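Trainee: What follows is a predicted protein model with its sequence.
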Amino acid sequence: MTSEYNKWHMPYEPAKEFNKKVAYFSMEFGIHQALKIYSGGLGFLAGSHMRSGYELKQNMIGIGMLWKYGYYDQGRNGDQTMKTNFIEKNYTFLEDSGLEVEVKLHDNPSVKVRAMVLKPEIFGTVPMYLLTTDVEGNDYLSKTITNHLYDSNYLTRISQSIVLGIGGAKIVEALGGAEMYHLNEGHALPAFYYLRDQGVKKNQMVFTTHTPEKAGNEERDAQHLNRCGFFGRYLSEPELQKEVVNGGMLNYTVSALRMAKVSNAVSKLHAKVSQDMWKDYPGISKIIPITNAQNQKFWQDEVIEEAHLAKDAKLYRKRKIELKKELFDVVLNQTNKLFDPNTLTIVWARRFAGYKRADLLLQDLERFEKLINNEKYPVQIIWAGKPYPYDFYAIDIFNHLVHYSKQKSNLAVLVGYEIELSRELKCGSDIWLNTPRITREASGTSGMTAAMNGSVNVSSNDGWMPEFAKDGKNSFVFPVIDQNLPTWDQDKIDCENLYDILENKVLPTYYDKPKKWQEIVFNSIDDVLPQFGSNRMAKQYYEELYK
């Protein structure tokens, strides 16, 4: 049976201002808890974008990957420490588009890539084409390319970029082509090389850069990439020399910045950081800020929204207690601990990475013990998040928190930080704790969806926070410190400042001035919406990137 989605097909009439045909490439999409093709913030951002594209009736499609084992399923070992599980996923709600293309990978000239379609009516997104190499006729190794999101194998990662980039570009060609090609991060870079050879012009290619972290800006040996088929054809030595930086390396971000008509960073602060990071590379495009955002309809609890619009503090508090109880059922199930819905609950939850400092509170154990044993101002603290499965430093921090919290009745470390748990944590927390070292967090969208649900941000002034935060009015912000200090010193100062905020501002306000606390909560929701809702972001992309 031929699918209606084997040509550029929208089940709606695109809105006039969003009629330009856009193909959006991303290695991961956080669309729904059940569709496990995401790892964290990049995917959550892309998922919200696809939802807003649908709500605004934009003429856009998503191009992604169908990961057979997802990222990983986070479980526990016998001693409660983190366990990495890889479990096969099958999605009967996806439809075969009938489209299949071939890409050259290494010495294999014809690896088949098939596109499965996520139709808009399933989860409320623009049409999404998810690519798989688990196709009859492919050899065993080729079939495994789309097994694991961010595979640890060097060659597999290169192959994944080629499949998403060149395979995805060929699928878009088969659909009738797009007017704009948008790469969300550099993973799909081969698309730009392939499209350029097909006559697609520079003014049809745009790029979003996300992270200042080295690991997020891939750099690989250009000669080797050439042999692997990264560029869609074999480049001559003079052609290759035009692409390389840093002594024969190809930097994915630099190449994308050079090939794009215009690029965007994901917050105003990140735009400054990015411009400074890449200023020494000639030929890069202009980098403008388009701050990340999240989809209100998907993330905000409906009763919280109702209470906020009516400024009904009684309804808000009633609903918050209900949401806390729902979260605490998860805590009880996972850790056998009974949390109290009337106690201030602090949540730190996001990808576990060293610079995000999950254990910042534990840097002063004496003050930490006082905090968690304060009978006048009791607290409960929950940590959750997924380290990269081979980031053993981050896993060690996770496990340290597990061991430290085991016998503490008001501390919990949860596993399975995916969309559903993320939603429960944001709805059920009073404080959303965000502790990255300044300039290291490009945007950080978890605090946006927390604020939508009345969880007050306590944060270092990084990423999106400088655009949102009004200290003491809608959030609590760490004093700015010298980001050039050694990390040890930064962490020590930020730890002291965090305790001062909690002990002298947050706890007394929450317990002694409930009306003031409610005002901060409602101010937070006022200020996060609609400015940090993804409908604003999706419009801004059409107005400033695709114009």
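Mentor: Arrived safely, thanks for sending.
Trainee: contacts and neighbour counts: CA atoms only from here.
Mentor: Will do.
Trainee: my guess is G70 meets K36, correct?
Mentor: Yes - if you go by C-alpha atoms under 8 Å, G70 and K36 touch, sitting 5.3 Å apart.
Trainee: Tell me how many other residues crowd G165.
Mentor: Counted with other C-alpha atoms under 10 Å, residues neighbouring G165 total 32.
Trainee: again, but for A34
Mentor: A34 has 12 nearby residues by other C-alpha under 10 Å.
Trainee: Which residue, other than its chain neighbours, is closest to L529?
Mentor: M452 (7.4 Å; C-alpha to C-alpha, 6 or more residues apart in numbering).
Trainee: And the helix or strand harbouring L225, what's buried?
Mentor: Taking DSSP states H and E as the definition, one finds L225 inside helix 222-228. Of all the residues in helix 222-228, those buried under the rule 16 or more other C-alpha atoms under 10 Å are A222, Q223, L225, N226, C228.
Trainee: Next one for the comparison:
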Amino acid sequence: MAASHYPFPFPVQEAFTKRVAYFSMEFAIDQALKIYSGGLGFLAGSHMRSAYALRQHLVGVGMLWKFGYYDQGRHADQTLRVDWQQKLYAYLEDTGITFTIRIHDADVWIKAYYLPPDVFQSAPLYLLTTDLAENDYISQTVSHRLYDGNTATKLAQYMVLGIGGGKLLDLLGYDAEVYHLNEAHALPVAFHVLQKFNKDREALRERLVFTTHTPEEAGNEKHPFDLCLAMGYFSGLSKMEAQEVTGIDDAQFNLSLAALRLARRANGVSQQHGRVAREMWGRYDNICGIGHITNAQHYRYWADAELYGAADQGDDARLAQRKKALKRQTFLTVADQTGRLFSPDVLTIVWARRFAGYKRADLLLRDRNRFERLIKNTAYPIQIIWAGKPYPGDQGAIDLFNSLVHLSHQYPNVAVLTGYELALSKLLKQGADIWLNNPRIPREASGTSGMTAAMNGALNLSTNDGWIPEFIKPGVNGFLIPEADYQHIGIDEQDNHDAYYLYELLEQQVLPMYYERHHEWLGLVKQSMADVRAAFGSDRMAREYYEQLYN
């Protein structure tokens, strides 16, 4: 074990001096650091970049996943293959700090690595691993795979992140005034802090804040209470003490509910999600207040500077020329992966994000006759790209991905790409004219991919969910699928409704404007770029966390 007083690595702005420890299972800071799966990581990465840019006194605590989330490859027929490859990062610093925590009555060794701020221009980040020779093989695997499917392994991961992260901060001498849970995964840090302050609940409450990202109760994790207890999840609290502290005496321990009862303040990640979260959790007693801080993305990392330069100068010809150049660049990757030669002159629709059922990757295929009419329209041609990573244990999502691959073989203007990480995400946003986002309302907490698409000259075509109600002005900066009365109709009816209006928008508004009134199209693009820069850059979000949650 090695420890020292923690010297914060850069001067801090006066408005942001409160010491914050930001816990997250995933951080998407750079393509080269593969410790993320999707939106939660993208959000955390942008937050860390803005904390650095604003000189905030914030350190990140995460996990060093040996195999990342997974590498998305292809079988011989181009369907999805899940690959697990060891990742090596020479730019991470070995802190020399090793220590143990108790998991299932056994000592598990943890080592801390450090990502210095100047490597990727992000706030300081500590990453924990159990992949050490001192551990038995089972303990080593705790830090192997992000979101491991085994329940006991998953709980052990949360304990390493939470209890291990809390203990690391103590060893560093980093006296955190705020412990920020980015989702409830790191909740065990709350019980570590509770023990640190001699079970003083008010001392814990003063320091703990919680960001929830899941807008439906069923999506919030629950695990067997007795298993949590046996594994040491509660940092030595007895079952009665853990039940009393959390107010949970069910057989299933609800992580988000416990976080809401232990924290001083919580937030949803969009205005709409804040309202949904208050309604969802309002029937429970003793929860903290739930506000909202709308997610955002780091403008300087994501935005294309040349596009913005042309837009700011009102140079439509240069704007259109730059967008075509970006599309050509994207289509080199499309050709390389799929053998399809896309044209920069053709309107290109991209659907790319995590493959989850409610996000409806296949909504555009719901009426195959209308889809055929769109895809074979020679007067208003289109190109479609799908990309995204299904959870490797979700066979339904994998089957949907593979069905899209098989579909793409029938059409020269349809492609399905693999490897949806930061680099491909940015490339697809640069290549998109329409960024298609069609989750079932109200199941999207935020959905930030459309923000970075707008930063690269793509127009959002979306259902009215997540961050979209705060951004979209139909026909002014994007296109909106009219909202169904989702509270009084079934899922099939909602899907039929949304698909019908998706086709209508494409046929009646999007395609005619793109091909016949391109000057009008560019007007929407410029407005979209201006609106997203003004309100959805992560510097705004990082400030609001200090103003609304930390202070």
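Mentor: That came through, no problem. The structure displayed is predicted, hence computed values, not measured ones.
Trainee: OK, contacts around the equivalent of the residue nearest to L529 of structure 1 over in structure 2?
Mentor: Correspondence of M452 of structure 1 to structure 2, assessed by TM-score structural alignment: M455. Counting by C-alpha atoms under 8 Å, 6 or more residues apart in numbering, M455 of structure 2 makes contact with Y299, W302, A303, D304, M529, V532, R533.
Trainee: How many residues are close by the second one?
Mentor: Same thing as W302 of structure 2. 21.
Trainee: any idea how far Q121 of structure 2 is from it?
Mentor: Between W302 of structure 2 and Q121 of structure 2 the computed distance is 14 Å (C-alpha to C-alpha, to the nearest Å).
Trainee: same question, the last one
Mentor: Taken as C-alpha to C-alpha, the spacing of R533 of structure 2 relative to Q121 of structure 2 amounts to 20 Å.
Trainee: try G247 of structure 2
Mentor: Taking C-alpha to C-alpha, one finds G247 of structure 2 at 41 Å from Q121 of structure 2.
Trainee: can you check T333 of structure 2 too?
Mentor: Relative to Q121 of structure 2, and taking C-alpha to C-alpha, T333 of structure 2 is found at 27 Å.
Trainee: which position in structure 2 aligns with M82 of structure 1?
Mentor: In structure 2, M82 of structure 1 lands on L80 (TM-score structural alignment).
Trainee: between R533 and Q121 of structure 2, which one's more packed in?
Mentor: R533 (22 against 18).
Trainee: Which residue in structure 1 aligns with G396 of structure 2?
Mentor: Using TM-score structural alignment, G396 of structure 2 pairs with Y393 in structure 1.
Trainee: And that match, which helix or strand is it part of?
Mentor: Per DSSP H and E: helix 392-405 holds Y393 of structure 1.
Trainee: corresponding residue for F471 of structure 2 in structure 1?
Mentor: That one, F471 of structure 2, aligns with F468 by TM-score structural alignment.
Trainee: ignore the last one, I110 of structure 2
Mentor: Match for I110 of structure 2 (TM-score structural alignment): V113.
Trainee: Go ahead and confirm its match touches K104.
Mentor: No - counting by C-alpha under 8 Å, V113 of structure 1 stays clear of K104, with 10.6 Å between them.
Trainee: These two: which has the busier surroundings?
Mentor: Remark: of V113 of structure 1 and K104, V113 carries more neighbours, 28 against 21, as counted by other C-alpha under 10 Å.
Trainee: ok, the more buried one - contacts?
Mentor: E100, V101, E102, V103, L131, T132, T133, V135, V163, G167.
Trainee: And S122 of structure 2, by the same measure?
Mentor: I29, G45, M48, R49, S50, A51, Y52, A53, P116.
Trainee: from the residues you listed, which would you call buried?
Mentor: Applying 16+ other C-alpha under 10 Å to the contacts of S122 of structure 2 flags I29, G45, M48, R49, S50, A51, Y52, P116 as buried.
Trainee: So which of these is the closest to H144 of structure 2?
Mentor: Closest approach between those and H144 of structure 2, by C-alpha to C-alpha: I29, at 19.1 Å.
Trainee: Identify the spatial nearest neighbour of that closest one, chain neighbours not counted.
Mentor: G45 (4.4 Å).
Trainee: Correct me if wrong: Y501 of structure 2 contacts P482.
Mentor: Yes - counting by C-alpha under 8 Å, Y501 of structure 2 touches P482, with 7.0 Å between them.
Trainee: Going by secondary structure, L522 of structure 2 is in what exactly?
Mentor: helix 518-535.
Trainee: Can you check which part of structure 1 that helix sits on?
Mentor: Helix 518-535 of structure 2 maps onto residues 514-531 of structure 1, going by TM-score structural alignment.
Trainee: Where does F479 of structure 2 sit: helix, strand or coil?
Mentor: The local conformation at F479 of structure 2, judged by DSSP: H, G, I helix; E, B strand; the rest coil, is strand.
Trainee: Count residues in the vicinity of the spatially closest residue to it that is not a sequence neighbour, would you?
Mentor: Nearest residue to F479 of structure 2, sequence neighbours excluded (C-alpha to C-alpha, 6+ apart): L461, at 4.6 Å. Other residues near L461 of structure 2 come to 26 when the count uses other C-alpha under 10 Å.
Trainee: quick one on the thing from earlier: gap between the match of M452 of structure 1 and A530 of structure 2?
Mentor: 9 Å.
Trainee: Same check on T212 of structure 2?
Mentor: In terms of C-alpha to C-alpha, T212 of structure 2 sits 28 Å off from A530 of structure 2.
Trainee: Who has more neighbours out of those two?
Mentor: T212 (23 against 17).
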